[in-house]
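Participant: mind folding the following:
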Amino acid sequence: MFKVTKPALTLFVAGGICAALAACSSSNSSSAPAASTTSASAAASAASASAAASAASSAPAADAIPAADCTIIKQVSSSAITTLTTMQAESKAKASADMTTYLSQLAADKAKLTSAKGKSVLSAWIADVQKATTQSTADATTTITGGLGALASACP
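Facilitator: Alright, predicted model coming up:
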C-alpha cells in the first residue's frame, strides 16, 4: 500500500492546499477559508483546467460514463475538499492514518465502477492524491486542483 511520509504529508495537509481547493468548489464555497494569493492563483489555474476539461467532456456520447458510475464519481468529487480540509487540522499521525483510510476508500469506490472510463477517471484522482503527498506545497496544489477539476468535470 501507499506510504505517506510525515514531511510530505505535513506540506500537503498543513501547507494550505485544502484552502486552495475550497476556493475552487462552488458546492463547498461556504466553508472555504479566506483566500490568499496562493489560493487565488490556484483557483485561477483550476478554473483554466476545469474549462479545458469541460471542453474535452463534449466528446461523443459513446465515451460517456454510465449514470451509476457518475453517482460514485460525483460523491468522491463532492467530498474531496471536506475530507482533505479535515486532515489539515489534525496531528501528523492522525492525518497520515486518515490519508491511508481515504486512499483505501477511493480504491473501494473504484472497484464499484463498471466502465473503463469511470475507472480511469478515479484512478487518475487516486494517483494525483498519492503524488501530491510527496510534492512541495506549490506542486501539490497544482496537482490536486488539476485532478479535482478533471474529477468534477467527468460527469456533467
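
Participant: alpha carbons only for contacts and neighbour counts from here, please
Facilitator: OK.

Participant: how about the helices in this protein?
Facilitator: Assigned by DSSP state H, the helices in the chain fall at 6-9, 17-22, 37-56, 67-88, 92-112, 116-132, 137-153.

Participant: most packed of the ones you listed?
Facilitator: Highest mean neighbour count among these (mean count of other C-alpha atoms under 10 Å): helix 17-22, with a mean of 28.

Participant: helices or strands next to that helix in the packing?
Facilitator: Secondary-structure packing of helix 17-22 (3 or more C-alpha pairs under 8 Å, 6 or more residues apart in numbering; DSSP states H and E): helix 37-56, helix 67-88, helix 137-153.

Participant: how far away is Tyr102 from Leu21?
Facilitator: 17 Å (C-alpha to C-alpha, to the nearest Å).

Participant: one more to line up against the first:
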Amino acid sequence: AMDAAIDQQYADLFAAMPTPTYATYGNVDIPDRWAKHAHDGVQILDGEVAQIGGLRFGFVGGGLQTPMRTPYEITDADYAAKVAALGPVDVLCAHIPPAVAELSYDVLARRLERGSAALYEAIREHQPAYMFFGHVHQPLAARTRIGRTECINVGHFARTSTPYVLDL
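Facilitator: Prediction:
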C-alpha cells in the first residue's frame, strides 16, 4: 500500500510538470522511481550541467546524512564530488542550501538543517549569479548574498503562494 501511494504521488507530481522541466532530487526522494514517471519533457539532473537560455545551470540533488536517514542522503564526500563535477556555472541549483546559518535554520522546527560546505565553497570560488535551493521549509532568511551570488530559497513561497521566477 505504501509503495502504491508513493508511486501515485510521483505520477501526480510529474503529470503537473510543464515542458521543459529541469529537476533534481530532494533528500526524501527515491531516484529509482523518478524515471518511471518522468515524461519526455523532464530532464533529471544530479551533478550535471544544463544550458538554459544561454546560461550554464548546475544541479546537485539529495541531502547530506542526518539522523533522520531519509532515502536520498549521501556522504559529504559524495556530495562534494557532485558539486566539483559542475565546475563554474551561472546558476547553481541544489535541494539543500549552502552552509550558511540564516539559510539553514528552520524557525518552526527550531533547528539547523544540514547545509553544504561544498556548495558554500563553490559559491565563494566561482561566484555564480544565483544559487537556488529549497529544503528548509520555514527559513530564518529566505535569501542572502555570498559575495556577488544571490542565494534564494525558491521552495519557500507559502506566504505569497507565488513561486520564484527567473527571467532570462
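
Participant: what would you report as the TM-score here?
Facilitator: The TM-score (TM-score structural alignment, normalised by the length of structure 1) is 0.28; 85 aligned residues with a C-alpha RMSD of 5.6 Å.

Participant: could I get the helices and strands packed on helix 17-22 of structure 1 as CSV with distance to Ala111 of structure 1?
Facilitator: CSV is the format used below for these (distance: least, C-alpha to C-alpha, whole Å):
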stretch, distance to Ala111 of structure 1
helix 37-56, 24
helix 67-88, 10
helix 137-153, 16
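
Participant: looking at those helices, which is closest to Gly118 of structure 1?
Facilitator: For Gly118 of structure 1, the closest of the helices and strands packed on helix 17-22 of structure 1 is helix 67-88, at 6.2 Å, according to C-alpha to C-alpha.

Participant: just want the angle from that closest one to helix 116-132.
Facilitator: Going by axes from the mean of the first three to the mean of the last three C-alpha atoms, to 10 degrees, helix 67-88 of structure 1 is angled at 10 degrees with respect to helix 116-132.

Participant: what is helix 67-88 of structure 1 packed up against?
Facilitator: Against helix 67-88 of structure 1 (3+ C-alpha pairs under 8 Å, 6+ apart) you get helix 17-22, helix 92-112, helix 116-132, helix 137-153.

Participant: between it and helix 137-153, how big is the angle?
Facilitator: Using the same axes, to 10 degrees: helix 67-88 of structure 1 against helix 137-153 is 150 degrees.

Participant: helix 92-112 and helix 67-88 of structure 1, what's the angle between them?
Facilitator: Between helix 67-88 of structure 1 and helix 92-112, the angle formed by their directions is 180 degrees, by the same axes, to 10 degrees.

Participant: for the residue lying closest to Leu103 of structure 1 once chain neighbours are set aside, what are its contacts?
Facilitator: Distances taken as C-alpha to C-alpha, 6 or more residues apart in numbering place Ile126 nearest to Leu103 of structure 1, at 6.9 Å, with adjacent residues excluded. Contacts for Ile126 of structure 1 were tallied using C-alpha atoms under 8 Å, 6 or more residues apart in numbering; they are 103, 106-107.

Participant: can you give me the helices in structure 2?
Facilitator: So, for structure 2 - with DSSP H - the helices run 2-15, 31-37, 76-86, 101-104, 117-126.

Participant: that older thread, quick one: closest of the helices and strands packed on helix 67-88 of structure 1 to Lys6 of structure 1.
Facilitator: Lys6 of structure 1 lies closest to helix 92-112 among the helices and strands packed on helix 67-88 of structure 1, at 6.6 Å (C-alpha to C-alpha).

Participant: elements contacting the closest one?
Facilitator: Under the contact criterion of 3+ C-alpha pairs under 8 Å, 6+ apart, helix 92-112 of structure 1 touches helix 6-9, helix 67-88, helix 116-132.

Participant: at 7 Å what do you get?
Facilitator: helix 116-132 (3 or more C-alpha pairs under 7 Å, 6 or more residues apart in numbering; DSSP states H and E).

Participant: just checking, Val121 of structure 1 touches Gly149?
Facilitator: No - using C-alpha atoms under 7 Å, Val121 of structure 1 makes no contact with Gly149, being 11.0 Å away.

Participant: still on that earlier bit, the helices and strands packed on helix 67-88 of structure 1: which one's closest to Ala40 of structure 1?
Facilitator: Of all the helices and strands packed on helix 67-88 of structure 1, helix 17-22 sits nearest to Ala40 of structure 1, with 7.2 Å by C-alpha to C-alpha.
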